[in-house]
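> Could you work out the structure for the sequence below:
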Amino acid sequence: MRIIVAKDYSMMSKIASRMIETEIKKNPRAILGLATGSTPVGAYKKLIDAYKKGLDFSKVTVFNLDEYYGLAPSHEQSYAYFMRENLFNHINIDISKTYIPDGMTKNPKIECRKYDQLVRESGGIDLQLLGIGENGHIGFNEPSEELQIDTHLVELTHTTVSANSRFFESVDDVPRQAITMGLGSIMKADKIILLASGENKSKIIAKTIEGKVSTSTPSSLLQLHPKVTLIIDQEISNYLKIKNLWRENIQDKDVYHTSIGF
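You can find the predicted model right below:
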């Protein structure tokens, strides 16, 4: 696992967007897995800036990690709406090549099988962008004694509902279920970027990279993936045991990196 420590959220977002931009320039038909929530918004803004400077998204395909179950794509808190507002409406991506689970489906099992089939038929995800929940969920794969491999309907934990309530008028308005890619689907991505910033994510990042691999911390399974880049801010790094961080030879100041696991 490669760890990059940026001085702040803005720098973290810049580094993440640069990595995605590099992937698209290398492969204009790149298959991207994208996340929602507050963490990747900064990276999406910088990707929009890159588009304005000439980055071409016209041949890119996107698969989103998840969607709330019971919210229509037009709902302001649906992830379909989020992606349109924060990225898709501002770049030249072909909307027919953007895929998000159908939160209004009457048959979640069929929808989940269909979603996994679409990913397989596309050739698989080249680069997967992830955020992380305070309880270690990635996508909406919540801590459990057992984790599902494929896309599935999940019951959201109280921790997740409470954390996401800031986006709704009331905690009572937060959906209690979601459709999410499973850990197997996520781990099949060729490369993964995990983003985290802020002191509230420090404990879970420490468990993710310094703790044992466990289904009680779903994000810890990323230790088993051969090409994960974790991008965190300086605030989180202060809580980690890893101290041998050195300056990375890129153009920006206050960026450090290290590698663990191999």
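
> make it CA atoms for all contacts and neighbour counts henceforth
Noted.

> got the contact list for Val119?
Counting by C-alpha atoms under 8 Å, 6 or more residues apart in numbering, Val119 touches Phe63, Ile125.

> Repeat the analysis, applying 10 Å as the threshold.
Val119 makes contact with Ile31, Gly33, Thr61, Val62, Phe63, Tyr99, Ile125, Ser185 under the criterion C-alpha atoms under 10 Å, 6 or more residues apart in numbering.

> just the helices in the stretch 51-200 of the chain please.
In chain order, the stretch 51-200 of the chain shows helices spanning 79-86, 108-122, 158-164, 183-187, with DSSP state H, counting those that start in this stretch as the criterion.

> okay if I get the ones you listed as TSV plus distance to Lys7?
Listed next are the helices of the stretch 51-200 of the chain as TSV, based on distance: least, C-alpha to C-alpha, whole Å:
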stretch	distance to Lys7
helix 79-86	24
helix 108-122	35
helix 158-164	25
helix 183-187	28
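
> Could you also give me the structure for this second sequence? I'd like to compare it with the first:
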Amino acid sequence: MKIIVADTSGQAFQHAADMIAEEIRGSQAPVLGLATGRTMENIYQLLVQQHEAGTLDFSGTTSFNLDEYVGLPPTDPNSYSHYMQEHLFSHVNMPAGQGHVPNGVAVDLEAECARYEAAIRTAGGLGLQLLGIGETGHIGFNEPPSAFDSRTRVVHLDDVTRRQNSGMFGDDPERVPERALTMGVGTILEARRLVLVAVGEGKAAIVDEALNGPISEAVSATAIRLHDDVTVILDEVAARIWHRNKE
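Below you'll find the predicted structure:
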């Protein structure tokens, strides 16, 4: 595992964007696993800037997002499909249909999960998987406990997660959907390369638990330590507790 501690959050975002850009340029048919959230908005903005400068071509890229809320159509401003259009897809030359997000309004959610897994396999598997980390230690929406061999499935969201994500829902956790579709931990671990990004004081304790605590299905982010090619990118604030404890 490689851990990069940047002086500032901006530098952390730049490290992550550069790694994704390297992945796109280094493959004839790159397949990215993408994530959402405020941290990712900054990373996508940097990638869009590279594309607009003419230095990054998305035309051969395929992507698969980690998750989507159950019950929100792609047109809903709070859906992750809408998020990806707003922050990345509509600004780059990735062909329509190559940016995949689970369908949270599918009639048969179990079938949608199986379809999503099959689509990842058909694309050749995930190359670089971008990850954040939630307050419960989840990657994707893999709330505790999540089996390390779990696949894309329907999950119930923890109250902590609903509260953490309520900012997009008028700061009302009750408006945050109770269920989501998420790639499983096992699906994530099959990616060739993992890049986890965390910044800010609010992530310091869970980053320490993920990197220093027991490897356990109670904290799904600890599973990344089982992977052969992992880069964790932190700013100094998010790294504070981990750095103290590792010494």
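
> TM value for the aligned chains?
Once superposed, the chains reach a TM-score of 0.96 (TM-score structural alignment, normalised by the length of the second structure), with 245 aligned residues with a C-alpha RMSD of 1.5 Å.

> if I've got this straight, Thr39 of the first structure is in a strand?
No: going by DSSP: H, G, I helix; E, B strand; the rest coil, the assignment for Thr39 of the first structure is coil, not a strand.

> In contact with it, which residues are there?
Under the criterion of C-alpha under 10 Å, 6+ apart, the contact partners of Thr39 of the first structure comprise Tyr9, Met12, Ser13, Leu130, Gly131, Ile132, Leu195, Ala196, Ser197, Gly198.

> Likewise for Ile93 of the first structure?
The neighbourhood of Ile93 of the first structure, defined by C-alpha under 10 Å, 6+ apart, consists of Asp56, Phe57, Ser58, Lys59, Val60, Thr61, Val62, Leu87.

> what's the most distant pair in those?
The span of the contacts of Ile93 of the first structure, defined through C-alpha to C-alpha, is set by Lys59 and Leu87 at 15.3 Å.

> before we move on, back to that, so which of the contacts of Val119 of the first structure persist in the second structure?
Counting by both residues aligned by TM-score structural alignment, their matches' C-alpha atoms under 10 Å, the second structure reproduces these contacts from these: Ile31, Gly33, Thr61, Val62, Phe63, Tyr99, Ile125, Ser185.

> What is the burial count for the second one?
Gly33 of the first structure has 25 neighbouring residues, counting by other C-alpha atoms under 10 Å.

> Which residue, neighbours along the chain excluded, lies closest to it?
Counting by C-alpha to C-alpha, 6 or more residues apart in numbering, the nearest residue to Gly33 of the first structure once its immediate chain neighbours are dropped is Gln128, at 4.3 Å.

> Run through who's touching stretch 154-173 of the second structure.
Counting by C-alpha under 10 Å, 6+ apart, the neighbours of stretch 154-173 of the second structure from elsewhere in the structure are 37, 67-70, 77-79, 104, 109-110, 112-113, 134-138, 141-144, 146, 174-184.

> what's the span of it from first residue to last?
Here the two ends of stretch 154-173 of the second structure are set 19 Å apart, with distance taken as C-alpha to C-alpha, to the nearest Å.

> Look up how far Ile192 of the first structure lies from the aligned residue in the first structure for Gly127 of the second structure.
Under the alignment (TM-score structural alignment), Gly127 of the second structure pairs with Asp126 of the first structure. As defined by C-alpha to C-alpha, Asp126 of the first structure lies at a distance of 8 Å from Ile192 of the first structure.

> which of those two has more neighbours?
Set side by side, Asp126 of the first structure and Ile192 show unequal neighbour counts under other C-alpha under 10 Å, the larger going to Ile192 at 25 against 18.

> any idea which helix or strand comes after the longest helix along the first structure?
Scanning the first structure for the helix with the most residues, using DSSP state H, yields helix 9-26. Where DSSP states H and E defines the elements, the next helix or strand beyond helix 9-26 of the first structure is strand 31-34.

> average distance between that next one and the second structure?
Per the superposition on the second structure, strand 31-34 of the first structure and its aligned residues are separated by 0.2 Å on average (mean C-alpha distance after the TM-score superposition for the first structure).

> now for the longest helix of the first structure, which elements pack on it?
strand 2-6, strand 31-34, helix 41-52, strand 127-130, strand 191-196, strand 228-233, helix 234-237, strand 255-259 (3 or more C-alpha pairs under 10 Å, 6 or more residues apart in numbering; DSSP states H and E).

> same thing but at 7 Å, please
Here helix 9-26 of the first structure is seen to pack against helix 41-52, strand 228-233 when contacts are counted using 3 or more C-alpha pairs under 7 Å, 6 or more residues apart in numbering; DSSP states H and E.

> out of those, deepest packed?
Neighbour counts (mean count of other C-alpha atoms under 10 Å) averaged over each of those peak at strand 228-233, with a mean of 24.

> Which members of the kept ones among the contacts of Val119 of the first structure are the farthest-apart pair?
If you compare every pair in those using C-alpha to C-alpha, the most distant one turns out to be Thr61 and Ser185, at 16.1 Å.

> With neighbour numbers in mind, choose between those two.
Thr61 (22 against 19).

> Need the counterpart of that one in the second structure.
Looking across to the second structure (by TM-score structural alignment), Thr61 of the first structure lines up with Thr62.

> same thing with Leu195 of the first structure?
Taking TM-score structural alignment for the superposition, Leu195 of the first structure sits opposite Val197 in the second structure.

> Can you tell me, leaving aside adjacent residues, what's nearest to that match?
Of all residues beyond its chain neighbours, the one nearest Val197 of the second structure is Ile233 (4.8 Å), with distances taken as C-alpha to C-alpha, 6+ apart.

> any idea how far the most centrally placed residue in the first structure is from Val119 of the first structure?
Using C-alpha atoms, centre = their mean, the residue of the first structure that lies closest to the mean C-alpha position is Leu130, 1.9 Å off. Shown here: Leu130 of the first structure relative to Val119 of the first structure, a distance of 17 Å by C-alpha to C-alpha.

> Same question for Leu221 of the first structure.
Here the distance between Leu221 of the first structure and Val119 of the first structure works out to 21 Å (C-alpha to C-alpha).

> before we move on, what about Thr151 of the first structure?
Using C-alpha to C-alpha, one obtains 11 Å as the distance from Thr151 of the first structure to Val119 of the first structure.

> Kindly report the same for Ile15 of the first structure.
Remark: distance between Ile15 of the first structure and Val119 of the first structure (C-alpha to C-alpha) = 26 Å.

> And Cys112 of the first structure, by the same measure?
Applying C-alpha to C-alpha, one obtains 11 Å for the distance of Cys112 of the first structure from Val119 of the first structure.

> what do you get for Ala6 of the first structure?
32 Å.
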